[in-house]
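Engineer: I'll drop the sequence and a predicted model, then ask my questions.
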Amino acid sequence: MRYFETRKARIEVVPMIDIMFFLLVFFIMAALKMIPASGLPGKLPGSSTAQSLPHPKVVVTLYKDGSIETQHQKLTLDAFTAQLRKNDPANTVVTIASEKDANVQQLTSLMDACRKAGVGQIGIAARDAGQQ
């Protein structure tokens, strides 16, 4: 009788592959969110005395037209100051990645906005003058 014969167990592989692809995509997306914004590495001004700083908490990009951007979001100076005040400004490190054609007054205004928020550590991103 065929009715009482034992069937051989088999493992379905297709659902396991689907789950593995889902986990792979999940971890890739999570890893991409952990990579900080890097500013404008191609248009940074050069400096012969540039030195490495600790990893910043906030990277701000200053464009030559005076607009600023942080975390892929354009902001005004007042909105940026308010955003810095929400976090712990005393322990926040701000790095300004300015285009080399940006005005010194615009850079000073951005630094003043950081100071008004209570940020004590401000750095200016530059690349080594020999790499230009």
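Structural biologist: Received, thanks. Numbering: from 1, shown residues only.
Engineer: use CA for all of it now, contacts and neighbours both
Structural biologist: Noted.
Engineer: what packs against the top helix by length along the chain?
Structural biologist: When the chain is parsed with DSSP state H, its longest helix is helix 14-34. Packing contacts for helix 14-34, counted by 3 or more C-alpha pairs under 8 Å, 6 or more residues apart in numbering; DSSP states H and E, involve no helix or strand.
Engineer: that one: what's the following helix or strand?
Structural biologist: Using DSSP states H and E, the helix or strand that directly follows helix 14-34 along the chain is strand 46-47.
Engineer: contacts for the next helix or strand after that next one?
Structural biologist: Moving toward the C-terminus from strand 46-47, the next helix or strand (DSSP H and E) is strand 58-62. The contact list for strand 58-62 (C-alpha atoms under 8 Å, 6 or more residues apart in numbering) reads 37-40, 68-71, 92-99, 102, 107.
Engineer: use this one as the comparison:
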Amino acid sequence: MAGTSMAGGGARKKARIEIIPLIDVIFFLLATFVLFTLSLNKTEGIKVTLPQSFTGEARRTEGTATVTVTEQGTIAWNKDFINLDEFLTRLKVFHSQNPDGEILINGDAEALFNAVIYVFDEARKAGIEKVKVETKVRAAGR
């Protein structure tokens, strides 16, 4: 008989590849990848050590520009390091393109307070009313 194993040296049973367990593994990996991707927090600025706050809130991404003030006091627009003249120009262009736009100040915890206030003031002078400071959530009781 074809396809069966006989004790006396007959035909061997043909091997089958089971595809259902393979599909299960692929769907599990796909679901894991999707969940991991959704949990990522998109950061627009340069990586700095953020100050902590109890009252932080979620931020929007559309119509938002991130201005980073590093520990040394240098300024970056999103991820591009710029000088003060370029900063003022970008503020004006940003406000003309996004009248309801928002500036997110991403200042290092060790940055000079003066530099952060400068960014805040210049954004307000350019007509941008929504200026926020990015922080990380402080642990309760600290």
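Structural biologist: That came through fine. Being a predicted model, the structure only gives us computed values, none of them experimental.
Engineer: TM-score them against each other, please.
Structural biologist: Comparison of the two superposed chains (TM-score structural alignment, normalised by the length of the first structure) gives a TM-score of 0.63, and 97 aligned residues with a C-alpha RMSD of 2.3 Å.
Engineer: burial measure for the residue nearest to Phe94 of the second structure when sequence neighbours are not counted, as a count.
Structural biologist: Among residues not flanking Phe94 of the second structure along the chain, Gly101 sits closest, at 7.6 Å (C-alpha to C-alpha, 6 or more residues apart in numbering). By the measure other C-alpha atoms under 10 Å, the count of residues near Gly101 of the second structure is 18.
Engineer: got the contact list for Gly101 of the second structure?
Structural biologist: Residues near Gly101 of the second structure by C-alpha under 8 Å, 6+ apart: Gly63, Thr64, Ala65, Phe94, His95, Ile128, Lys130.
Engineer: mark which of the residues you listed are buried, thanks.
Structural biologist: Among these, those scoring as buried are Thr64, Ala65, Phe94, His95, Ile128 (criterion: 16 or more other C-alpha atoms under 10 Å).
Engineer: for the contacts of Gly101 of the second structure, work out which two are farthest apart.
Structural biologist: For the contacts of Gly101 of the second structure, the maximum inter-member distance is 12.4 Å, found between Phe94 and Lys130 (C-alpha to C-alpha).
Engineer: quick check: the residue most central in space within the second structure vs Glu129 of the second structure, distance?
Structural biologist: By C-alpha atoms, centre = their mean, the mean C-alpha position of the second structure lies nearest to Lys42, the distance being 1.1 Å. From Lys42 of the second structure over to Glu129 of the second structure the distance is 23 Å, taken as C-alpha to C-alpha, to the nearest Å.
Engineer: got it, and Phe81 of the second structure?
Structural biologist: Using C-alpha to C-alpha, Phe81 of the second structure is found at 23 Å from Glu129 of the second structure.
Engineer: repeat that for Ile105 of the second structure.
Structural biologist: Here the criterion is C-alpha to C-alpha. By it, Ile105 of the second structure lies 13 Å from Glu129 of the second structure.
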